[in-house]
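Q: Please find the sequence and the predicted model below.
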Amino acid sequence: MRLVDIKQKIDKGQPLLLYFSGKQCSVCHSLKPKIRAAVTENFPKMEFLEIAAEMHPEIAAHFHVFQVPCLLVFFNQKEYIRKGGNVSVHVFINEVERLYTLYEQMKSD
């Protein structure tokens, strides 16, 4: 994954979740399948991209990611949600759902 590729995805304006993880991060490994499943089930138009922060420090630095896991959610080319550390899946999904619903309403108008 290259920074330019991520920027192109953001520029498309589609819903996008960037999931920054770490190789030695146990929370990252246990949280990722839960978040991925919840996003896939609830938000079919949202793309999920995992970025290994230690393998791509330039990408992590560009997005000001200083801890893992870190979840960044983009709609219409803007970052709307940033969560780090031990994230509640239920709370996170509720926050995304509100924005996703607004996004879908805007696209249908």
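A: Nice, thanks for sending it over. In this text, all values refer to a predicted model and were calculated from it rather than measured experimentally.
Q: Going by C-alpha atoms from here, please, whenever you check contacts or count neighbours.
A: Fine.
Q: Next up, the contacts around residue 86.
A: 27, 69 (CA atoms under 8 Å, 6 or more residues apart in numbering).
Q: so how far is residue 97 from it?
A: Using CA to CA, to the nearest Å, we find residue 86 at a distance of 19 Å from residue 97.
Q: Was I right to think residue 45 contacts residue 17?
A: No - in this structure, residue 45 is not within contact of residue 17 by CA atoms under 8 Å, at 10.7 Å.
Q: out of those two, which sits in the busier spot?
A: residue 17 (24 against 13; other CA atoms under 10 Å).
Q: Surely the more buried one is within a helix?
A: No - applying DSSP: H, G, I helix; E, B strand; the rest coil, one finds residue 17 to be strand, outside a helix.
Q: right, and it touches residue 48 too?
A: Yes - counting by CA under 8 Å, residue 17 sits close enough to residue 48 to count as a contact (4.9 Å).
Q: give the contact list for residue 45.
A: So, once contact is read as CA under 8 Å, 6+ apart, residue 45 ends up touching 14-15.
Q: this is the comparison structure:
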Amino acid sequence: MNTFPQATSIDQVLRYIKENKLTFVYISKENCGICHVIQPQVQEMLTEFPAIKPIQVSADDIPEVASQFTVFTVPALLLFVEGKEVIREARFVVMEELHRKFQRVVENS
């Protein structure tokens, strides 16, 4: 199940971050098992935070995403507030901790 809007270019990702106050960027790869396990959990969690606008980026389709955001492993979960990265999680993500971090950001935005 993929309900995140799918980016088709790095320019689209950068524009999306600029246009939304709270932006969640989910960077994954097709052959990443952890990516496919974590994504539905993150999607479910984000239903509690409608102010956060998500977008998914495939590092397979848009390889320059790795250098643009200095990503060395996937999945990479990035949260931006007014264009500034405030949360970064990668590879093994503790969902309860991520939820607390998102809650703090949303409450203070």
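A: Great, that's in hand. Just so we're clear, the structure is a prediction, and the values are computed from it rather than from any experiment.
Q: tally of neighbours for residue 71 of the first structure?
A: Neighbour tally, residue 71 of the first structure, other CA under 10 Å: 22.
Q: The equivalent of residue 3 of the first structure over in the second structure: neighbouring residues, count only.
A: Alignment note: residue 3 of the first structure maps to residue 10 in the second structure; criterion TM-score structural alignment. Each residue near residue 10 of the second structure was counted by other CA under 10 Å, and the total is 16.
Q: Quick check, residue 10 of the second structure in contact with residue 67.
A: No - in this structure, residue 10 of the second structure is not within contact of residue 67 by CA under 8 Å, at 10.6 Å.
Q: Please tell me how far the match of residue 3 of the first structure sits from residue 83 of the second structure.
A: For residue 10 of the second structure relative to residue 83 of the second structure (CA to CA), the value is 15 Å.
Q: same deal with residue 102 of the second structure?
A: Relative to residue 83 of the second structure, and taking CA to CA, residue 102 of the second structure is found at 16 Å.
Q: all strands of the second structure, in order?
A: 22-28, 52-58, 76-81, 84-90 (DSSP state E).
Q: Dump these into TSV; add distance to residue 44 of the second structure as well.
A: Below are those laid out as TSV (distance: least, CA to CA, whole Å):
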stretch	distance to residue 44 of the second structure
strand 22-28	13
strand 52-58	12
strand 76-81	15
strand 84-90	17
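Q: Out of those, which is the most enclosed?
A: Among the strands of the second structure, strand 22-28 has the highest mean neighbour count (mean count of other CA atoms under 10 Å), at a mean of 24.
Q: Can you check which part of the first structure that strand sits on?
A: With TM-score structural alignment as the criterion, strand 22-28 of the second structure aligns to 15-21.
Q: So what does residue 75 of the first structure match up with in the second structure?
A: Checking TM-score structural alignment: residue 75 of the first structure goes with residue 81.
Q: what does residue 62 of the first structure give?
A: Residue 62 of the first structure maps onto residue 68 in the second structure, by TM-score structural alignment.
Q: swap in residue 53 of the first structure?
A: Mapped onto the second structure by TM-score structural alignment, residue 53 of the first structure lines up with residue 59.
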